[in-house]
Every structure is written in C-alpha cells, then in structure tokens.
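> Only the shape, not the letters, is given here:
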C-alpha cells in the first residue's frame, strides 16, 4: 500500500490511521519513504509486545545497511548508537550507564528537578498567555540531562536545536548535518571532561573507558550523543502530551489537581493514551518470522508502533478515552524487553514533579487555542507538540 505515514493529517492525529491499519491487519507491509523498500508495520498490542523480544528481529543497523547503501551521510555516532546494537554488545554498553538511571539515583535528583520546575514556573506569567513547550516541556528535561552529562549552560540551546533537527521527517540533509554537529560537539566535550573531574556522568564514562572497560572512542561519543538526545526528547513530548490530555479532560485534570498523590499512577494511563513515541526505532528480520497471522521474510524492516499498540481495543477497552481508573502499567510507551527505555524512571520523575507543581501553581490553566489549531512535530518516531499555548488563569 502507499505510505500511510506521510500525510499532514497523520502528524496531526495518527490514531485514525493506526485504527484503520490495525483493523485491516495488526501486522502488514507498508511502503515508506522512497518506496523502494517495503516495511512491515506492527499496530496490534500482542504483536508489538512479541516483536519487541522476538529473537528473529535485530537492531544492528550496521549489518542491515552493509549491503544496502542508503546514500545518507549520518555520523556513525548517531547511526550506530546503543539502540542499534544486539547482545552482547548492547548488554555491555547498557551496563555502563544503567546505574545513573536506577530508581535510587533518580530519587536523589528529585530536589534538583523540583528546583528547575519551580524556576521555570516562576518565569511564566501568573495571569496571561504562555507556551508550555517553550517554557516548561523543553527546558526541564534538557536542563536535567545536560546537568547530568555536564553540558555547559551556554551550549544547551544549541544542543536542543541539533537534537530537534535529528527528528526532522522528510529532511535527510538537515538530519545528517545535525548528526555531525552534535557528534562533533560531544567529542570535544568528552575531551574536556578527560581533563576535568566534575562528577558528571560523561566524566564517569571517560573514566570507565580509561580503566579498561573497552569503550572505544567511537562508542564513547555514541553513548554521549544517545544519552543527550534520548534523555530529553521523549520526556519533552511525554510532559507536553500529558498536559494537553489533562486540559482536554476535566475529570482527569481535577483528579490530578485535588489528589496529587495519584499523579504517578495516572502517568501510565497518560502514556498509554498519547504515547511520546509513535513508532519505535528500526528493526529488521534476520530470518523468516511470523507475527500474529503474518509471515515476514528475512531481511526486511519491521516498524513497531507503541502509539498504535497502546490503543488496541483488544488490550484496552474504549482506548480512545483516557480513564483515570484504568490499570495501564503494561503500556508499551517505553518499549519492552532489553531495549526498554533506560531513562524511564527519570522521565516519570520529571513528569510527576512538573505536573504536580503546574496544576498547583495554575489551577485555572486552560488552552489558549482550539485543539485543532495545535501543531504537532512532523516526525514519525516522536509524537509531540510544537507549541502548547495556554492561559494561566
């Protein structure tokens, strides 16, 4: 079939497209991009969960593209991150950074996250119009991950611009240029950290490498780029989507405002309802496999859609309505299996602290435009707002 994921309507609201595709078949071939390489799109919940852990699916893109030149000029540090590896390489790389994102490590960050949230909310007008994407959902996770990595404050706006460019759907030259810019920056920052013990995660990774953990220079730069980009992109979209859902559903907003202790459990339903990741990163078949009732040949891309799977009515009844009492802990917004989002505990902490403070500070918060006037980022991978205009009273 023709590419169902490229029209403007898809970026504004992908869920009718996902529903139509899932109804036809929860796993089916689709044409994407240039149309010369069909892919299989997974939109069913059970099929997506199975695909995330299927032994016949690989994330090693270097192997896939070795005999299929793409004509792209992505920097290797972006093209071959930890996300694009299989065990044992993936296991080794993930082990080196896991300790920074454990629940205990994230809990110790709570006071810092609260400080940043309070500072950002202080800068918003108490009785006027504000853009919560520019004023909260971008700067909060950018500031937190940059602080963890030791990125100087003066460089953070530029880092965010490069990161945003990496997800510019349909603009390969812009993406490629951004990949070289951010990789070059992180390589220079790593060199600086080698000579300055500042307690940052990036300095820790440099130290690990030099103590014989066999991190090559390319691996070190790649890890740094991945942590920088993945450390805030998903969270930016997560918080923005969550705020929008609360503003559009008074019962959820009132529940979150009057019972702030329940925000954490509500976050799972918010993630299910409007996942910050529309389509997960690239996988391909290393052998013929079957997903659901669909046979997939070897050597083809498989695209798993958490956004579609989380609204599969066979798993979640009335999926297009957010339910504050639904148990949505099994959602796939953070993925599943060995590649489940490493930074999920940090993202949840940032969202909980931000939502609690935002609703307490601005109990009359409401949209400043009609929902259909909101504009969404033109990227298949991410589901996030370009801006979120609100009235604070």
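Everything's here; your move. The structure presented is a predicted model; accordingly, all values stated were derived computationally and were not measured. Numbering: from 1, shown residues only.
> Only C-alpha atoms from now on, for both contacts and neighbour counts.
Noted.
> So for residue 178, what's the nearest residue that isn't a sequence neighbour?
Distances taken as Cα to Cα, 6 or more residues apart in numbering put residue 162 closest to residue 178, at 5.1 Å, once the chain neighbours are dropped.
> burial of the one you found, as a residue count?
Neighbour count of residue 162, defined by other Cα atoms under 10 Å: 20.
> show me the residues around it that make contact.
Counting by Cα atoms under 8 Å, 6 or more residues apart in numbering, residue 162 touches 178, 179, 181, 182.
> out of these, which is most surrounded?
Most surrounded of the contacts of residue 162: other Cα under 10 Å gives residue 182, at 26 neighbours.
> dropping in the other structure now:
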C-alpha cells in the first residue's frame, strides 16, 4: 500500500488512511511488515511509548530475516546505533554524543555554515541539490566529525556514493569499503577530547564553550568513566548513523523547502520578493518560523524507523501484540487537521507548530539543532537568487524512492541574478 504512494505527493493517500482509521497493517515487497500509525495524537504517543522498542531483536524471526542487510534495521555490522537501541544502552551512547549538539556549540558553527552557504551561491548553482544542499550539509558533518580538510574530497565522494539516493548502486560496495577503512583509521588516531556536558543543558548559556579542536569522534574515542567506553562496532555505527541520518535528511529538508516556496512564493524567502526595510533580526525570525512550517508541511522523514511491541500496547484504539512491528507516518501526522488547521497549505507564519519531523520522546533526533542551523542558513543564502524559479516543469522532477525518506533528487533552477550579501 505505502510502496504505491505517489513519490511527488503522497499526502492524499495518507489523508485517506488517516480518515479510515488511526492504524493500518502493511506488508512490503522486501518482506517487512507491521502497523503504520497515521494520526497526530497516536503518532506522538507511539514515538514516546517505552513499550515500543527500537531494538529489532524484539521483532518476530521472519521480520528479522527480511531486515538483514538493511543498515537501519539490522543489529549486525553497522546497525548497532541509536536507532536500534533502547535504554539503558541508548541512554549511555546518546549522552556521550549529545554534548556536541548543544545550542551554544551549534551557534558557534553558524558563521562557518553561513559563509559556506553564501560561497556556494556565489558559484552560481544550476541545481540546488548537487551544487548547494549536498556540499553544504557534507561540510557541516565533516566539521562535526572532525574530518581533516585534506581528507574531505575523498571522504565526500565515498559518503555520497554510500548514502546518497543519486549514487550509482554498483559503486556503493567499494565506496563503503573505503569509507569503513577510513573511519576505522580515523578512530585509531583521534586524540581523546574533553568529555562534553551531558544532554540536556538546563541553561544554554552554561554550555561548555565550543573548542575548534573538539569533535564528536574524539569525544566518543575518549569516553570513559562511569559512562563506559563504546565498543568498536558502536563507534563505527555512531559515525555512520551521523552520515546516513544526517546527510540525506538535511539535504531533503532544503530541497523540499525550496520546492514548496517556489510554488507559494513569500516575501523574504527564496523565490519571493525581498523583504525591504527589515532588520537582520527580523529576517532571521521570519526564516526560523518559516523553516518550522516547511518541516511540518513537507517533512524529509516520511516514515519513522521501526518499533516493536515488547508487550501488548493499545494506542488510539488499536492493539499491538507483543513483537508486532510499528511505523509512525510522520507525513500523515504532520497534516492531521485535528492538530493543524488548514494542514495542506503552508502557513509560513504558523507559531503553534509542534510538528513531528524530528520525532518525539527519548529518540528525538539528536541532530535536529544542526539541521535547523544548516536549513536556516541555506534559506537565507538562497534569498540572494533574484527571480528564482524551477528550470523544468514540476512534473518532470525526479523523486527519491525510499520507504523512510523523501525529497527531490535534483532541483534545476533559473534566476535573474545574485544580490550582494546584506547587512
């Protein structure tokens, strides 16, 4: 059923499912199967319910067999990561990583992200995915991971081949081998960084000052004491999770946001007229509010990763028996009219916007703050492209064919000129 949802516009199909009932049983060609939750209240409850495990070892044997070899569903190899862990294992690993995603550290990254976004605009991008969104997010991830500048060319090519939907499938095994070898060597040579403050910080002003020498990999290598060291498999899996979960999702966020804005232009946003007579603070506020609505209206995460009932669970009138797999349809929940008035039209000034695009509960996306920084700076830089428009008819765009993620594979654009960077 969900595999036949139109890639460019799955929302009418999700609306029919939501109206017909809160949860529906689905089976995919891969052999995976389970329940999909579609209504906002039920989705929020499912995302936070500790009885719905993230560990695929709690799934039925036939489901586990169907999921083998899929990195986000398989606990072997690179699948031992935050998306397949429950507390206390999940709590331990997340705490080790979370100190490098605090508000103060992310704000310290913003000037570099902003400068890079504007530098990419100055190169006159013809396609906003390959020429803008992808290199911008890859550079941000390299900063977070501590990839040395001299290595970023090879690292970027390998990462793109492994995690990008536009990559050549035949090139992925060799690229994965190179990337695994590189990350393994990087882990062996990283000096331990000072242990970061645990998440969450009660006061952002009290977060540790960002140190340019600090990075997530150094922190993970040096983690010790009562939190416990990570195993080699956990270290590799943590790095690959940041690449897989952080790269395509933020690239999709930018692509979907611009796709929406080019259909419904608004002042001060890409594709719309300039916001005249406004301060930098006012423009940033417009971008922040609009970004949240763009995330709600067209989320790059269409479906959550899997959960598994560890005991009978009833949500929204549907009973999930022990072992049954459960998906949350983020795309359906974010357009539930019971929660969001006029959900199918973007309201770029919407203030009450508790969307679920970054999840909810203990598995709330660790990289949400980084995605917001990159997304906002991307939109701000794109406002310099005057007369921005799609270079092809909308129905000629190609879309990512993925169960979990969605977004355009490319956004070819035209524009009349490039405005200078404003104050």
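Yes, it's here. Because the structure is a prediction, the values reported are computed rather than measured.
> Next, the TM-score between them, please.
Once the chains are laid over each other, their TM-score by TM-score structural alignment, normalised by the length of structure 1 reads 0.88; 380 aligned residues with a Cα RMSD of 2.8 Å.
> tell me the centre residue of structure 2?
Centroid-nearest residue in structure 2: residue 249, 3.4 Å away (criterion: Cα atoms, centre = their mean).
> mind checking what that one lines up with in structure 1?
By TM-score structural alignment, residue 249 of structure 2 lines up with residue 234 in structure 1.
> Name the SS class of that match, please.
Classification of residue 234 of structure 1 using DSSP: H, G, I helix; E, B strand; the rest coil returns helix.
> Also residue 70 of structure 1?
coil.
> Just tell me what it corresponds to in structure 2.
In structure 2, residue 70 of structure 1 lines up with residue 66, judged by TM-score structural alignment.
> Within its local environment, how many residues does its match see?
Counted with other Cα under 10 Å, residue 66 of structure 2 comes out at 16.
> Name the nearest residue to it, ignoring sequence neighbours.
Distances taken as Cα to Cα, 6+ apart place residue 31 nearest to residue 66 of structure 2, at 5.3 Å, with adjacent residues excluded.
> For residue 246 of structure 1, the count of nearby residues, please.
Residue 246 of structure 1: 21 surrounding residues under other Cα under 10 Å.
> thought it was touching residue 257?
No: in this structure, residue 246 of structure 1 is not within contact of residue 257 by Cα atoms under 8 Å, at 9.9 Å.
> Straight-line length of stretch 121-130 of structure 2, end to end?
Terminal residues of stretch 121-130 of structure 2 lie 12 Å apart, using Cα to Cα, to the nearest Å.
> how about residue 145 of structure 1, what's its match in structure 2?
Aligned partner of residue 145 of structure 1 by TM-score structural alignment: residue 141.
> what's in contact with the helix or strand harbouring its match?
Using DSSP states H and E, residue 141 of structure 2 sits in helix 134-145. Around helix 134-145 of structure 2, the neighbours that count as contacts under Cα under 8 Å, 6+ apart are 100, 113, 116-117, 120, 148, 152, 156, 215-217, 239, 242-243, 246-247, 250-251, 374.
> repeat for stretch 47-59 of structure 1
With contacts defined as Cα under 8 Å, 6+ apart, stretch 47-59 of structure 1 is touched by 26-27, 42, 83-86, 282-289, 291-292, 302, 304-306, 309, 332, 335-339.
> Same question for stretch 175-193 of structure 2.
155, 158-159, 161-162, 213-215, 217-223, 235-236, 239.
> what do you get for stretch 8-27 of structure 2?
1-2, 5, 33-39, 42, 316-318, 331-332, 336, 399.
> Just the ones of these in helices?
42, 331, 332 (DSSP state H).
> neighbours around the first one, how many?
Neighbourhood size, residue 42 of structure 2 [other Cα under 10 Å]: 19.
> what residue of structure 1 takes the place of it?
Under the alignment (TM-score structural alignment), residue 42 of structure 2 pairs with residue 47 in structure 1.
> any chance you could map the strands in structure 1?
For structure 1, strands defined by DSSP state E occupy the ranges 27-30, 39-42, 57-58, 129-131, 283-285, 289-291, 294-296, 301-304, 366-367, 389-391.
> Nearest to residue 343 of structure 1 among those would be which one?
Shortest distance between residue 343 of structure 1 and these, using Cα to Cα, is found for strand 301-304: 19.5 Å.
> So which bits of that closest one are buried?
301, 302, 303, 304 (16 or more other Cα atoms under 10 Å).
> doesn't residue 63 make contact with the residue nearest to residue 66 of structure 2?
Yes: the pair residue 31 of structure 2 / residue 63 is scored as a contact, 7.1 Å apart, by Cα under 8 Å.
> Have a look at the two and say which one is more surrounded.
residue 63 (21 against 12).
> Spit out the contact partners of the more buried one.
Here residue 63 of structure 2 is in contact with 31, 32, 33 (Cα under 8 Å, 6+ apart).
> Thanks again, I'm all set now.
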